[in-house]
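Peer 1: using only what follows, build the 3D model:
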Amino acid sequence: MRLGGRLAAAIEVLDDIDRRHRPAADALKDWGLSHRFAGAGDRAAIGNIVYDGLRRRRSAGWLLDDDTPRAVGFGALLLEWRETALSLNEALQGDKFAPPPLSPDELQTIAVRGAGTAPDAIRADCPDWCAPLLQRAFSDEWVGEGAALAARPPLDLRVNTLAANRPDVLAELAETGAVPSDLTDHGIRIAPIKDGGRHPNVQAEPAFRKGWFEVQDEGSQIAAELTGAEPNMQVLDYCAGAGGKALALSAAMENRGRIFAHDAEKTRLAPIFERIRRSESRNIEALSKATELTALQGRMDIVLVDAPCTGSGTWRRRPDAKWRLSQKQLDARIAEQAAILRAAKAYVKSGGYLVYVTCSVFEEENRDQIRAFLDREAGFAPVDHEELWASRFAGHADAARVDPHLGICLSPAKSGTDGFFFAKLRRAA
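Peer 2: Prediction:
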C-alpha cells in the first residue's frame, strides 16, 4: 500500500473516531478486521497517521484552516512525517486509492499559515478549556509542555532485578536500539518511532517471556522508586490496576516483606497474576475484595494510592482521550481521588507513609488534592520532597518540578517521561 492509500485509510479511521466518539485503538482494530489484506507495515503506518493526527489535531486543523478528518490526516503528514505540501501531492499522483490531492486553496492556506505563528492553545495542541489548566500547572512553560504532550513517545522498559540486570537485558535487545534510561538505574529506553515505522514487539522477545523486563514508562518507575519500599516492609498498593508499580516495588524489596495489591475493579487486577508468575515475584498477594483489607488497617508501612485520574499526563500515548475529556469528568475524578485518600489513610500505621500518585499534570488532581488532604488530616505531614528527590536522583535537580511540601511533578518536556505527580505523607508516630 502506497502513502496515498495509507492516508485514505487513516482519514477513514479518523472519521469513524469522530462520528462514533470511540477510542482510536478500537477504530483501528475494526478497520484491520475489515481490511485483512493490509500487512503489518501498512497497519503500523496507518496507525501512526491516526495517532499523529490526534496528537496534533489543533495544529493540523489550524494549518489547513479546517477540522475535518481529511485536514487532520494531511496535517499529520505535514507536521510529523517531514512532508511538504508539494512532496505530498507528488506522492498522491497516480495512486487510485489516495484521497484527492491538496487543492490550490489548501496549498495557499498552508503556505500562509505555515509562515505565521499559531495561537498558544494551537501550539500546545490542547482543547481550549484545558489551556488554563496547563497554564496553571506549568506557568510560562505551558505551551512547550502542551507541545511535548503532543509528541511521539518513546518505549520504556524496566529491568526486573529479581531475574536479570540491565547490561544483560541491553545485550538481549541490542537490535532494537535500546539504551539506558536517563534517570533510573534499571530503566531502558527505545527512542520514538519515525514516520511510518513501529516499535519492536518487545513482548515477543525471549527475555520478556523469561521475566527479565516489563514495559513501564520511566515516570512510573521513578514514582515507584520514590515510594521508598524496602525489604521486609508491609506495603498496600491500594489502586494496583494491572500491577506495574507492585512489580517494581517487589523488585525493590528483593522479594522480602509483603505487598498487598488491591483494586476495586477485578478486571483491572486480572493481568497481575500472569505478570507475577513471569517476574518470579513471591511477595505479592492480590486482593480484589474490600473485606480482605480489614485485617490490614493500621498495619502498613506504606500505602500507595496510584489514583484514578484524567490521564492528562499520558496524552502522547492516548491522544484520543484528550479530546473526549470534559470538565464533568475532571470533577468526577477529583471527587473520587479525595474519597480514595480518605479510605486509604486507615491502613497506614503510626509512623508509616501514605503515597499519592497520578498520571495527570493538572494541579486540581495533584497539589490541590494534597493541600486539601493535609487541611483535613492533622495526623499527616509531608516529607521534604526536595530532600527526597535529591536522595534518589542526585545530579538531576532540574529534571522535575519539586515543591518541598506538596510534591514532585514529572513531565515530557522537563523529565522526558509521561506526566506524573508524586507526594509522600508521613503519619505521626
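Peer 1: hey, let's count contacts and neighbours off CA atoms from now on
Peer 2: Fine.
Peer 1: any idea which residue sits dead centre in the protein?
Peer 2: Nearest to the mean C-alpha position of the chain, counting by C-alpha atoms, centre = their mean, stands Thr314 at 3.1 Å.
Peer 1: how close does it get to Val143?
Peer 2: 16 Å (C-alpha to C-alpha, to the nearest Å).
Peer 1: tally of neighbours for Arg376?
Peer 2: 11 (other C-alpha atoms under 10 Å).
Peer 1: this protein: strands as residue ranges?
Peer 2: Using DSSP state E, the strands of the chain run over 155-159, 179-180, 187-190, 213-215, 234-237, 258-262, 284-287, 300-306, 348-358, 380-382, 401-403, 407-410, 420-427.
Peer 1: Phe420 touches Lys414, doesn't it?
Peer 2: No. Assessed by C-alpha atoms under 8 Å, Phe420 is found out of contact with Lys414, at 11.2 Å.
Peer 1: which one of the two has more residues nearby?
Peer 2: The neighbour comparison of Phe420 against Lys414 (other C-alpha under 10 Å) goes to Phe420, with 28 against 18.
Peer 1: count the residues that sit near Ala335.
Peer 2: 12.
Peer 1: over to Ser139?
Peer 2: Ser139 - counted by other C-alpha under 10 Å - has 12 other residues nearby.
Peer 1: again, but for the one 10 residues further on
Peer 2: By other C-alpha under 10 Å, the residues close to Leu149 number 29.
Peer 1: for the one 4 residues further on, same thing?
Peer 2: Residue neighbour count, defined by other C-alpha under 10 Å, stands at 21 for Pro153.
Peer 1: Asp398 now?
Peer 2: 9.
Peer 1: can you redo the strands of the chain as a markdown table with distance to Gln329?
Peer 2: Formatted as a markdown table, the strands of the chain follow (distance: least, C-alpha to C-alpha, whole Å):
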| stretch | distance to Gln329 |
| --- | --- |
| strand 155-159 | 28 |
| strand 179-180 | 37 |
| strand 187-190 | 32 |
| strand 213-215 | 28 |
| strand 234-237 | 24 |
| strand 258-262 | 24 |
| strand 284-287 | 27 |
| strand 300-306 | 18 |
| strand 348-358 | 15 |
| strand 380-382 | 28 |
| strand 401-403 | 26 |
| strand 407-410 | 22 |
| strand 420-427 | 19 |
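Peer 1: check contacts around Arg113.
Peer 2: By C-alpha atoms under 8 Å, 6 or more residues apart in numbering, the residues touching Arg113 are Trp62, Leu63, Leu64.
Peer 1: could you do Ala428 as well?
Peer 2: So Ala428 contacts Ser350, Gly351, Gly352, Gly379, Phe380, Ala381 (C-alpha under 8 Å, 6+ apart).
Peer 1: need those residues in JSON lines with neighbour count and distance to Ser279, can you?
Peer 2: Formatted as JSON lines, these follow (neighbours: other C-alpha atoms under 10 Å; distance: C-alpha to C-alpha, whole Å):
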{"residue": "Ser350", "neighbour count": "16", "distance to Ser279": "32"}
{"residue": "Gly351", "neighbour count": "14", "distance to Ser279": "31"}
{"residue": "Gly352", "neighbour count": "23", "distance to Ser279": "27"}
{"residue": "Gly379", "neighbour count": "13", "distance to Ser279": "37"}
{"residue": "Phe380", "neighbour count": "22", "distance to Ser279": "34"}
{"residue": "Ala381", "neighbour count": "18", "distance to Ser279": "35"}
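Peer 1: and this one, so I can compare the two:
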Amino acid sequence: MRLGGRLAAAIEVLDDIGRRHRPVADALKDWGLSHRFAGGGDRAAIGNIVYDALRRKRSAGWLLDEDTPRAIGFGALLLEWNQTAQSLNEALDGDKFAPPLLNADELKAIAARQLDDAPPVVRADIPDWCEPLFEQAFGAAWVEEGAALATRPPLDIRVNTLQADRSKVLAELAETGAKAARIAPHGIRIPPIAGDGRHPNVQAEPAFQKGWFEVQDEGSQIAATLAGAEAGMQVLDFCAGAGGKTLALSAAMDNRGQVFAHDAEKARLAPIFDRIRRSENRNVQIVTKPTELGALSGHMDIVLVDAPCTGSGTWRRRPDAKWRLTQKQLDARKGEQSAILDAAKAFVKPGGLLVYITCSVFDEENGEQIAAFRDRNSGFVSVDHRQLWDSRFPGHEAAARIGAAGGISLSPALSGTDGFYVCALRKGG
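Peer 2: A predicted model of the protein is given here:
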C-alpha cells in the first residue's frame, strides 16, 4: 500500500473509533481481519497514523480548523511524519486508494496557522476539562507536560537480574538500538519509532523466552525500586494485576523472603503464572482466597498498592483513553482508591511501609488522596521522599518532583517516563 491507501485506512479506523466509541486496539484489529491483503508493514503504518492522530487530536484538528477523522489523520502526518501540505498532495495525487486531496479551504487553514499560536490547551493536546488538573499538577510547565504525553513512547525493558544482567541483555538486543535506561538501574530503552516504523517484537527474542527480561516502562521500574523491597522481607502486592511490579519486587529480593500477589479481580492475575515460570521468580505466592489473605494481616514489611486510576500518565501509549475519560470516571477511581487504601492498611505491620502508586498525573488521585488517607489514619506518616529518591537514584535529583506533603511524581517531560506517583507511608509502632 502507498501512503494514500494507508491514510484512507487510518481515517476509516478513526471514524470507527469515533462512531462506536471503541478502544483503538480493537478497531485496528477488526480492520486488519477484514482487510487481510494488508501486510504487516501496512498495518503498522496505519496504526502509527491512528495513534498519532489520537495523541495529537487537538493540535492536528486545530491546524485544519476541524476535528473530523479526515482532519486529524491529515494533521497527524503534518505534525509527526515530516510532511507538508504540498508534499502530501503530491504523494496522494494519482493514488486511487487515497482520500481526496487537501482542498482549498484546508490548504488555506494550514497556511494560516502555526501551532505556536494555538491556545495552550491545544498545544498541550488535552481535553478542555483537564486543563485545571494539569495546571494543578505541573504549574507553569503544564503545557509542556501535556505535549510530552502526546509524543510517541519508547519501548522499555526491565532486566531480570535473577537470570541475566544489563550488559548481557544489551548484547542480545544490539540490533534493536537498545541502550541503558537513563534512571532505572536495570532498565533498557529502545527509542520511539519514527514515521511508518515499528518497534521490534522483543517478546519473540530467545532472551525473552529464557526469562532474561520483561517489557516494563521505566517509570514502573522506578516505582518498584522506591518501594524498597529487600531479601528476607514479607511483601504484599495488593493490586498485582498481571504482575509486572510483583516480579520486579521478587528480583530485588533475590528470591528470598515472600512476595504475595493479590488482586480483587482474579482474571487480572492470569498472565502472572507464565511470567513466573519463565523468569524463575520462586518466592511469589498467588493469593486469591479471603482466608489466605486474612492470614497476612499485620505481618507485612511492605504493602504495595498499585491503585486503579485514570491512567492519565500512560496517554502516550493509550491515547484513546484521553478522549474517553470523564469527571465521573475520575470520581469513581478516587472512590476505589480510598477504599483500597483503607483495606490495605490492615496488612502493614508496625514499622512497615504502605506504598501507594498510580500511573496518573492528577493530584486528586495522588497527593490529595494521600492527604485524605492520613487525615483518617494518624498512625501513618510520610517518609522523607527527597531522601528516599536521592538514596535510590543518586545523580538524578532533577528527574522527579517531590510533593510538599510527600510523594514522588514522574512524567515524560521531566523524567522521560510515563506519568507515575509514588508515596511511602510508615506505620507507627
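Peer 1: closest to Arg56 of the first structure out of the contacts of Ala428 of the first structure?
Peer 2: Closest approach between these and Arg56 of the first structure, by C-alpha to C-alpha: Ala381, at 40.9 Å.
Peer 1: for the second structure, list the residue farthest from the centre, please.
Peer 2: Outermost in the second structure, C-alpha atoms, centre = their mean: Gly94 at 40.1 Å.
Peer 1: so how far is Gly41 of the second structure from it?
Peer 2: 22 Å.
Peer 1: how about Glu66 of the second structure?
Peer 2: Applying C-alpha to C-alpha to Glu66 of the second structure and Gly41 of the second structure gives a distance of 29 Å.
Peer 1: swap in Val159 of the second structure?
Peer 2: For Val159 of the second structure, the distance to Gly41 of the second structure - C-alpha to C-alpha - is 29 Å.
Peer 1: and for Asn377 of the second structure?
Peer 2: 54 Å.
Peer 1: cool, and Leu293 of the second structure?
Peer 2: 47 Å.
Peer 1: out of those two, which sits in the busier spot?
Peer 2: Leu293 (17 against 13).
Peer 1: wouldn't the more buried one be in contact with Val287 here?
Peer 2: Yes. The pair Leu293 of the second structure and Val287 passes the contact test of C-alpha under 8 Å, sitting 6.3 Å apart.
Peer 1: spit out the contact partners of Asn165 of the first structure.
Peer 2: Val159, His186, Trp212 are the contacts of Asn165 of the first structure under C-alpha under 8 Å, 6+ apart.
Peer 1: need the contact list for the first one.
Peer 2: Translated: Val159 of the first structure. Asn165, Arg166, Val169, His186, Gly187, Ile188, Trp212, Phe213, Glu214.
Peer 1: now those: which count as buried?
Peer 2: Buried members of those, scored by 16 or more other C-alpha atoms under 10 Å, are Arg166, Val169, His186, Gly187, Ile188, Trp212, Phe213, Glu214.
Peer 1: count the residues that sit near the residue nearest to Val305 of the second structure when sequence neighbours are not counted.
Peer 2: Closest residue to Val305 of the second structure apart from its sequence neighbours, by C-alpha to C-alpha, 6 or more residues apart in numbering: Tyr356 at 4.9 Å. Neighbour count for Tyr356 of the second structure, taken as other C-alpha under 10 Å: 24.
Peer 1: same check on Pro308 of the second structure?
Peer 2: Count around Pro308 of the second structure with other C-alpha under 10 Å applied: 18.
Peer 1: who touches it in this structure?
Peer 2: Arg333, Glu336, Gln337, Thr358.
Peer 1: Pro200 of the second structure versus the nearest residue to the first one once chain neighbours are set aside, what's the distance?
Peer 2: So the one you mean is Arg333 of the second structure. Counting by C-alpha to C-alpha, 6+ apart, Cys309 is the residue found nearest to Arg333 of the second structure once chain neighbours are left out, at 5.4 Å. Distance, Cys309 of the second structure to Pro200 of the second structure, using C-alpha to C-alpha: 29 Å.
Peer 1: more neighbours: these two, which one.
Peer 2: Applying other C-alpha under 10 Å to Cys309 of the second structure and Pro200 shows that Cys309 carries more neighbours, namely 23 against 15.
Peer 1: correct me, but that one touches Lys334?
Peer 2: Yes. At 7.5 Å, Cys309 of the second structure counts as touching Lys334 under the criterion of C-alpha under 8 Å.
Peer 1: what separates stretch 183-196 of the first structure from the chain centre, distance-wise?
Peer 2: Remark: stretch 183-196 of the first structure is offset 13 Å from the chain centroid, using C-alpha atoms, centre = their mean, to the nearest Å.
Peer 1: helices along the stretch 151-300 of the second structure, start to end?
Peer 2: Assigned helices in the stretch 151-300 of the second structure, in chain order: 166-172, 206-209, 218-227, 244-252, 272-279, 290-294 (criterion: DSSP state H, counting those that start in this stretch).
Peer 1: can you lay out these as JSON lines showing distance to Met233 of the second structure?
Peer 2: Formatted as JSON lines, these follow (distance: least, C-alpha to C-alpha, whole Å):
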{"stretch": "helix 166-172", "distance to Met233 of the second structure": "25"}
{"stretch": "helix 206-209", "distance to Met233 of the second structure": "28"}
{"stretch": "helix 218-227", "distance to Met233 of the second structure": "12"}
{"stretch": "helix 244-252", "distance to Met233 of the second structure": "10"}
{"stretch": "helix 272-279", "distance to Met233 of the second structure": "19"}
{"stretch": "helix 290-294", "distance to Met233 of the second structure": "17"}
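Peer 1: which stretch among these comes nearest Lys322 of the second structure?
Peer 2: helix 218-227 (19.2 Å).
Peer 1: so where in the first structure does the closest one end up aligned?
Peer 2: Mapped onto the first structure using TM-score structural alignment, helix 218-227 of the second structure spans residues 218-227.
Peer 1: how big's the offset between the matching stretch and the second structure?
Peer 2: Superposing on the second structure and averaging over aligned pairs (mean C-alpha distance after the TM-score superposition for the first structure), stretch 218-227 of the first structure comes out at 0.3 Å.
Peer 1: give me the distance from that stretch to the chain's centre.
Peer 2: That offset, for stretch 218-227 of the first structure, works out to 13 Å (C-alpha atoms, centre = their mean).
Peer 1: swap in stretch 356-373 of the second structure?
Peer 2: Counting by C-alpha atoms, centre = their mean, stretch 356-373 of the second structure comes out at 16 Å from the chain centroid.
Peer 1: any residues touching that stretch, and which ones?
Peer 2: By C-alpha under 8 Å, 6+ apart, stretch 356-373 of the second structure touches 133-134, 136-137, 223, 304-314, 333-334, 337-338, 341-342, 403, 405-407, 409, 411, 418-424.
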